[in-house]
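# sharing a model prediction with you, sequence too.
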Amino acid sequence: MATTPRRPVSAMDAAEALFKPVKKPAAPAVERRALPETKELVSLKLDSAVLHYFQDDGPGWQDRINDALRTVMLAKPKD
């Protein structure tokens, strides 16, 4: 009954075993709820015409997009 040795046989194998990266268990994901009425950083793809429309009025264009989206959200009845 042939079994592989538990310890490395050659010096090279022993050295590689010493420097082999240790696999750390992944930390469990913590779900953090956002506080109400806080803003979150997101990446959003918009048509260039839509972006230019909101940017034409100068600074505050992100707030204007947020206000427009909020108006649409509040106009839709909740199920």
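That came through fine.

# can we go C-alpha only for contacts and neighbour counts from here?
Noted.

# give the buried residues for the strand or helix carrying residue 13.
In the assignment (DSSP states H and E), residue 13 maps to helix 11-18. In terms of neighbour count (16 or more other CA atoms under 10 Å), helix 11-18 has no buried residues at all.

# presented hereafter is structure B, for comparison with structure A:
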Amino acid sequence: MSDKTMKTATLEEIREMDRRGELYHNPDAPEGPSLGADFWKDAELVYPEAKTPISLRVDKDVLDWFKAEGPGYQTRMNAVLRSFMEATRRNA
């Protein structure tokens, strides 16, 4: 896939595109390539790590912003913290 076929959009832009009916599945789209019989042969089921419940104090406006983005705000907050942690580790 070339850069010309890639687009970036914010979550709000995607939601607006959905409201305008611009996001849809084309039932006439061709099937993707077959994965073949051996694709799952060596597959391993990997469960995500269990989360540790904590009590965390954050600024009200920060929490309100994450909540305003919709369901999954705690997962997104964790992703931001993980991104910061990984960047800090890389630069250490």
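Thanks, I have it. All values derive from a computational prediction rather than experimental measurement.

# onto which residues of structure 2 does the helix holding residue 13 of structure 1 map?
Per the alignment by TM-score structural alignment, helix 11-18 of structure 1 matches no residues in structure 2.

# can you check stretch 44-56 of structure 1 too?
Under TM-score structural alignment, the match for stretch 44-56 of structure 1 is residues 56-68.

# and the matching stretch, which residues are buried?
residue 66.

# same question for stretch 60-77 of structure 1.
Buried, per 16+ other CA under 10 Å, within stretch 60-77 of structure 1: 61, 65.

# what do we get in structure 2 for residue 77 of structure 1?
Checking TM-score structural alignment: residue 77 of structure 1 goes with residue 89.

# quick one: the next helix or strand after the helix holding residue 13 of structure 1 to structure 2 mean distance?
Next in sequence after helix 11-18 of structure 1, counting helices and strands by DSSP H and E, comes helix 48-55. Its match in structure 2 and helix 48-55 of structure 1 itself, once the structures are fitted together, sit a mean 0.6 Å apart by mean CA distance after the TM-score superposition for structure 1.

# now swap in stretch 66-74 of structure 1 and tell me
Stretch 66-74 of structure 1 sits 0.3 Å off on average (mean CA distance after the TM-score superposition for structure 1).

# SS state for residue 81 of structure 2?
helix (DSSP: H, G, I helix; E, B strand; the rest coil).

# count the neighbours of residue 17 of structure 2 for me.
14 (other CA atoms under 10 Å).

# report the aligned residue range of structure 1 for the host helix or strand of it.
Assigned by DSSP H and E, residue 17 of structure 2 belongs to helix 11-19. Using TM-score structural alignment, helix 11-19 of structure 2 lines up with nothing in structure 1.

# how about residues contacting the helix or strand harbouring residue 89 of structure 2?
Assigned by DSSP H and E, residue 89 of structure 2 belongs to helix 73-90. Helix 73-90 of structure 2 is contacted from outside by 66-67, using CA atoms under 8 Å, 6 or more residues apart in numbering.
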